[in-house]
Structure formats: C-alpha cells, structure tokens
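1. The following comprises the amino acid sequence and a computationally predicted model.
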Amino acid sequence: QFYAQSYESHEPYGVTLIMSPWNYPFMLSIEPAIGAISAGNTVIIKPSAYAPHVSSVIKKMIEECCDEKYVAVVEGGRAENNELLEQRFDYIFFTGSVNVGKLVMEKASLYLTPVTLELGGKSPCIVDDEHSLKLAAKRIAFGKFLNAGQTCVAPDYLLIRDELKDKFIIYMKDVIKKFFGECPLEHPQLVKIVNQKHFDRLCHLLDNQDIVIGGEYNKDTLMIAPTVVDHVDGDNVLMHEEIFGPILPILTYHHLDDAISFINHREKPLAFYIFSHYKDVQKKILKSCSFGGGCINDTIIHLASNQLSFGGVGHSGMGSYHGKKSFETFSHTRSIVKKATWIDLPFRYYPYNSFKDKMIRLFEK
C-alpha cells in the first residue's frame, strides 16, 4: 500500500421513501426524514392514513418549507402505499407492523433496494428481585401506559418471580391511581385508542381474562383504562401477538432460566426491560437473549438518547437510526484508497521470483 491514504466517503443513496405509522405520526415521519435530508437524499414521506389530521399538517409544513423536487409528501391509504412500493427507490425506511414490513421487503427485493424496517413485537419485562419493587412498578406503568400502550417499545408482558407478584400488583394499583385518579376514563390526560377497529380488538382480548386492575372502557370515547391481567400463560390470547394497548399481562416463573427459555422460544423482541439489582442477573439475561435495545431498571428511555441507535433484530426489524446513526443509515459508505504516483513498488507485479519473495518477507519482519 506504500505510499497511500485510506479513508471512507459518504454519499447519499438517492431517492428515499419514508413510510410512517399512526402511533407517533409526526415524530416517526420527521425524524427519519431529517436523517435522509442531512445525508443528501431526496425524500418522499408517506404518513399514515390512520392519523389524517397529522398527515395534513405534515404535508402543509413540508410544502411551505421545501421544494417538492427535494422533499414531498404523499397522503392516502393502502392504494397509495401499494402504488409507491411499485416504484423504484434507492432506499426505503418503514416503521410499522411486521406483516406490512414483510410486504415492503418483498417489493424492495424486486430492485434490490436496501431497507430499514422498524417493526415491533412482544417486548418482555423481567422483574427478578424485590429491590426497588415499588419504583419498578412506577417505571413499568410509565412505559406500558404511555400513549395508551400504543408504543412499539412498550413492555408487552411482565415476567415476575412468583413470590413478588402479589406485592407488585399492590404497588401497580397505587401507581395507576396516582397517574390517572380514581376514575381513569374521566382523566383528561388518558389517551384514546386510535380507532374503532383497534378499540374492538383490545376489548376482545379482555374477554374471559382475570383482570386485577382496570378493565373498564368507554365505547363513545374509545378509551380503555390501564389494565393488568393475572394468571396468564403462553397459550393465552394476550400472548399471541403484540398487544399495542393499555393491557399488561402478568406471567410468573420460579427460576430465571425458565423466564429466559420462555422468551427465547419466541421471536426476537424490539425491546427488553430488566429489573434486577444484581449484576450477575443482568449479565446473564443480556448474554442469553437477543433483542433490539432496552433498559436495565427502567423502560422506554433508551429511545431518548441521541447517542444510542434504535432498531430491531430478526422479527422485530433490521437497521437502526437516531442521532448520527440516522445520517449513516441514509448514506452509502465508500471505502477509498488514494495512491501516490511518485513511487510504485514492484513487488505486486509479475513476474514473481525468489528475490521479490525475500524482499516481501524482509518487510514482514
């Protein structure tokens, strides 16, 4: 390589498509768009039709700020999604469900278009010791009931040591009361479920369940009280798919290995939350389980650091973004060697002989 310089150069992919979901419709449209624009790409933003007012605001805002040649917004529903996916893009960034993510990847494969898929899954939360159990209940309630559970990294279900469960439920009742009052459905900060379809789906999940906290709902406002369900096992309907609502199932275990085995027999989750005071327990779980990202002794807040990338693994997605990683995600990194012309070592050229061999070995020493 003598004499040369090696370096990496970032170039934009080109025309990018950003497809965002309804649960955080502004942030999950604009945040990846910032990364794409900063990397030098042109962008088409496709907001969710399930949040039409936010979609309209995004379109108006982009039209006022940006030349349509560089950044544009396409509104609409399934027909517009399908039409966009038939086009050839240089990069596709999708946030949403696993099923739609599979469709996006299938369409992208026609042109070998690279993708980032920010999906979801059943993110577990383990509570393994009594240390700060009351604080654990508070932080789990925050993560689970934020946005009425309509958060891709919300704790989907709780795995707790059986001897801790009853005390934890008492603490959780107290926390929910402090958060939302005696009548959560009347609290002005309780978030509604996005639409009738998802409201009906969540209410159906509560049929024939052992509800120990909450369970009330209002069909007129599409609100469901923060709810905790006890005596759940792996065959329960609550464990079949991501809940995406304010319902927390509780499962118990005797030994930590049982909890780890339960998690590892399912698809890799987007998030994982560990509540334990003991470092050996923390290390064992981190070593044994694969997941997108998570917290030790907290929930949700790993998303709040611009020093950390965010993304899934396996069934919960591929690729990541946030902070500098957003720029890198929307950039192709070129490896370049810049070679000098004032010297040209002969070792690499034909013919090869014993003298060249000796010289090469001399440099190796």
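-> That came through, no problem.
2. C-alpha only now, for contacts and for neighbours.
-> Noted.
3. Could I get the contacting residues of Lys165?
-> Lys165 sits next to Thr252 when contact means C-alpha atoms under 8 Å, 6 or more residues apart in numbering.
4. what about it, distance to His254?
-> 11 Å (C-alpha to C-alpha, to the nearest Å).
5. these two touch, right, Ala36 and Ile30?
-> No - Ala36 is not in contact with Ile30 according to C-alpha atoms under 8 Å; the separation is 9.7 Å.
6. More neighbours: which of these two?
-> Between Ala36 and Ile30, Ala36 has the larger neighbour count (other C-alpha atoms under 10 Å), namely 29 against 17.
7. Can you tell me the closest non-neighbouring residue to the more buried one?
-> Spatial nearest neighbour of Ala36, excluding adjacent residues (C-alpha to C-alpha, 6 or more residues apart in numbering): Phe330 at 5.3 Å.
8. Would you mind listing the residues in contact with that neighbour?
-> Here Phe330 is in contact with Pro12, Tyr13, Gly35, Ala36, Ala39, Asn41, Tyr91 (criterion: C-alpha under 8 Å, 6+ apart).
9. likewise Ala36?
-> Ala36 sits next to Thr16, Thr42, Val43, Ser326, Phe327, Phe330 when contact means C-alpha under 8 Å, 6+ apart.
10. Below is structure B, check it against A:
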Amino acid sequence: MEAMKEMVEKDLGELRETFASRRTRSMKWRKRQLSAIIEMVKDKEDEICEALFQDLGKHYTEAYRDELGIVKRSATTALNCLDQWVLPKKSKLPLMYLPIKGKVISEPLGTVLIFSSWNFPIYPLIGAISAGSTVMLKPSELSPNSSSFLAKTIPTYLDSKAIKVLEGGPDIATILLQHKWDKIFFTGSQRVGRVVMSAAAQNLTPVTLELGGKCPTILDDRSIPRDIKTAVTRISGGKWGFCSGQVCIAVDYLLVEQRFASSLIDMLKQNIKSFYGENPKDSGCISKIVNKNHFLRLSRYLDDPRVKASMVHGGSIDEEKLYIEPTILLDPPLDSEIMTEDIFGPILPIITLRDIQESVEFVRSRPKPLALYVFTKDDNLKTRILSETSSGSVTFNDVMIQSVCEALPFGGVGESGMGRYHGRYSYECFSHEKVVVEGNLAVELEARYPPWNPYKLSFLRLAFVEDLFGLALLMLRFYVTSLFNYVVNKL
C-alpha cells in the first residue's frame, strides 16, 4: 500500500509540474496528442479489438462500431475544431458601463483524474487533452485486457509526462481520491459515484459523473403501424446489439399497451433469431457478461421465482462462458430487483399498460434516466414526454444515436449523473471559462456615483432597460437645461 501511495504521489507531482510548465497549453502540443490518438487507433486496431474480445467477447465489427470508429471520429472532430473552440467568446455589456469590452476565454482546469468505463475508455481523455489539461487515467479493472493495453500503449504515443495511465482496483482508486485534483471525471455506477463525489467534496473538486440509470423505451404502436417492424428492430438492437445490453444508454425496459404484448414478443423473438441464429451462444456475435460478479448479479435477478414466472423467452445461462441468453420478461413485479436496479445485461422486461399515455406517469414516478426512447408519431405524446418527464436525453423513433452525435452534449440528470461531454462539450468539461472585462478611462458616467438626484435615477432606469432613444432624449434635455441655467446665471 505504501508503495502505491508513493507511486501516485510521484506521478501526480510530475503531472502538476508539467502543467505548471505551460507546455500543455500550446495548440501545437494539443494537436500533436490528438493526432497521436488517431494514429494509435489505426496502428493498433487488431490489438484493441483482440483486447475487447478477451474482455467482452465483442465481435471485431461491433468493436469497430462502438470503440475504434467513435474514438477516431471524436479525436478528428477535436483536431479539426480546436482552433474554433479556443477563440474568446465576446459578450454584450450593459449600456450604463459603456464603453467597456467583455469576453470569455477558456483555460485548462489543470491536472485532472479520469475514471474511465470498461466499455468506452478513451472518450473523456480526448476532451481533457483538447482543453490542455494534464491527465491521470484510471481504466476500469473490470476490463483487464483493455486496461493493460492502455497502460502499455498510451505512453508510447502520448506525452508520458502529461498523460499517465494507472492500473488497479478499488485500492488504487481510494488512494487517488485522497489527493486534490482540479477535476474528476467518473463513469460507473451510482453507488461508486456517491463515493467519488463525497471524496471530491473534501477538496471542493468539481466532478462530472456519468452514472447511467434505467433507460425506458415507450412503444406507441398505434401511431406507427406501418413502421412497427423497424421500431422493434431498433429496440432489439438497443437491448442486445450493443455489448449484450452492457451500455449505460442501452434499452433497459419497454412500455407498451397490453393488447400489443403478444405480437411484440413474437417480433422480438424473430429479431433475436435474425441477429444470432438458432443458437446465440455459438453465433460469435453476442458479447459475454463482463465478469463473474456481474454474471452472478444477473443470474440472481433471474432466479427470483416471480421473475421466472414472467419469462417468455430465453433464460439459459453458462457460467463458464459468462453467457446469458437474450431474455424477454412479461410484466415482472415492479418491486423485483430486475425493475429497481440497473440491468446492464441482455434481459428485457416488458411492462404492459392499459393506455400508452400512462407511460408518462410511469417514467415520471421513477428516478430520472440517462436516456429515454419513445417510438411514436403522436405529437401530443411527444409534447407530454418533453414537458412532463426529465432525463439526460430524449430520442424519438430511434435508440442510442444521441451518444454518437458530436454536436450534441451527452450526460445525465439527477441520479443518472451530472455534467456533460462529447465534441465541444468535452473541451468545455475540462476547461474553465474565465471572464475578462476591459474598461475605458477616457469616458466617465457621473450617474454611477453620488450625490444622487432625480436625473441620475432617470438615467439608471433607462440604462438598465437599454432604452437608447430615451437616454438620448434625457441627455439632450439635461444639456439643454444646463446650458440654459448657465446662460441665465451669466446674465
């Protein structure tokens, strides 16, 4: 333990020293690191995919879609847009303080700590580099092959004095949290998120927490009868087609009208067969559960006799291969673990309602999700969803695409997280926006100072509401009156 503490202190000291040298503020340095990330992904594509296969059983194509392609695009976006992102933002200032200038400039927060997820580990690193911060990256111990790859490879491509990778489990995470950082970025569970936030509070360290949460999907089949097959296929992909549902924005459960449940189940079964054939376990296209603990957690959910009674498809498991078959549940008890805890696996509960409009209250009565998916063409339902529910994002008639749109922010609300990133928002996540105001000594407005009089009050009233015409008339009246009084006094 003492050796770990010394190692953390040594690495942290070097990161702070590097940041103090101002080297990472250079645009040349930032662009060189972003280019190196793109180069690393290109050079090491096979190794990255192999690590993801060993950790998650991901097919090469799925790994490229979810990891390599996204990282290359994200780094390329940052590289191409960085010159624009760093430009000062000019601000309009109140009339009463003219002629002054105001702007907002971005500066890197400093030395930041990133706890990356086991399925998308490099995303936040791109934002921190773009902002000019130095970084301690702690990969998830749940994906040991990916973690080992990052620890071995990143120092050979990126500036090892400014970007460090530290492997380990909860022990090393605890040591890291005992230190003061300029920002902590955490991706993971709500339970650990609370620990991170509590530790950060000791030093008033700002945090971004990406915590997931149960992401509901509402299927209004009445309004999309011609598109229902497409909708169900997208829902199936959002549950089983992304790492077996082990993604924070994966479809968690499905809300439908009771009369449509039977047809829906048949369509879901057809999609599972289309995706994975007769025997999904041997298809080579379905990810395994990330580790034994998560496998046992999901198995425990399914072992609940009340949940078993609701099972209408799947349910087979293989502990040795960490495999759980794509499983469909129909109306499991709402107080069961499967409906109160994040599933993060290939199990899809279907909850039936008398009327799909009831879905709004169902979602609203539960913790705010990271993502909400709604398949409908009913404008009234859309309006109700947007005005009566709260979530990190709402996607109509598709799933998960919000996470790959660089122009849109990504983040949660309430228990699903705080803060946002992706694209420019990742840059802003690791930056401080500093206000700069420049006054002018050549002009002075007497209305700012005592002694007070009715004229100054009238001036301030008009200045605060930006009434240029009124101010012009007031000032003209003032100068005419002053001139008149001067003439009268002279006579």
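-> Noted; the coordinates are in hand. Remember, predicted model here, so these are calculated numbers, not experimental data.
11. For stretch 34-53 of structure 2, give me every contacting residue.
-> 58-60, 63-64, 68, 71-72, 75-76, 78-79, 126, 129-130, 145-146, 149, 157-158.
12. what range in structure 1 does it sit on?
-> Mapping stretch 34-53 of structure 2 onto structure 1 (TM-score structural alignment) gives no aligned residues.
13. quick one: that stretch to chain centroid distance?
-> 22 Å (C-alpha atoms, centre = their mean, to the nearest Å).
14. May I see the buried residues of that stretch?
-> 34-38, 40-41, 45, 48-53 (16 or more other C-alpha atoms under 10 Å).
15. same thing with stretch 204-213 of structure 2?
-> Thr205, Pro206, Val207, Thr208, Leu209, Glu210, Leu211, Gly212, Gly213.
16. show me where the stretch 201-350 of structure 2 has strands.
-> Using DSSP state E, counting those that start in this stretch, the strands of the stretch 201-350 of structure 2 run over 207-210, 216-219, 253-257, 311-313, 317-318, 323-324, 327-330, 347-353.
17. Would you check how far apart the residue mapped onto Gly215 of structure 1 from structure 2 and Phe19 of structure 2 are?
-> Matched by TM-score structural alignment, Gly215 of structure 1 corresponds to Gly315 in structure 2. Distance of Gly315 of structure 2 to Phe19 of structure 2, given as C-alpha to C-alpha: 52 Å.
18. What of Phe410 of structure 2?
-> 27 Å.
19. and Ser320 of structure 1, what is it in contact with?
-> For Ser320 of structure 1, the contacting residues are Thr116, Glu118, Ser309, Phe310, Gly311, Gly312, Ser326, Thr329, by C-alpha under 8 Å, 6+ apart.
20. Tell me which residue of structure 2 lines up with it.
-> Using TM-score structural alignment, Ser320 of structure 1 sits opposite Arg420 in structure 2.
21. now Leu103 of structure 1
-> Under the alignment by TM-score structural alignment, Leu103 of structure 1 pairs with Val195 in structure 2.
22. same deal with Gly311 of structure 1?
-> Match for Gly311 of structure 1 (TM-score structural alignment): Gly411.
23. just checking, that match touches Gly392?
-> Yes - Gly411 of structure 2 lies in contact with Gly392 (C-alpha under 8 Å); the separation is 5.7 Å.
24. okay, and the common contacts of the two?
-> Shared contacts of Gly411 of structure 2 and Gly392, counting by C-alpha under 8 Å, 6+ apart, come down to Leu370.
25. Which residues does stretch 175-185 of structure 2 contact?
-> Outside stretch 175-185 of structure 2, the residues touching it (C-alpha under 8 Å, 6+ apart) are 4-5, 8, 109-116, 124, 196, 199-200, 203, 205-209, 430.
26. If you could redo that for stretch 263-280 of structure 1, that was the one I meant.
-> So stretch 263-280 of structure 1 is contacted by 119-129, 131, 136, 152-155, 282, 289-299, 311-317 (C-alpha under 8 Å, 6+ apart).
27. Would you work out how far apart the start and end of it are?
-> Terminal-residue distance, stretch 263-280 of structure 1 (C-alpha to C-alpha): 18 Å.
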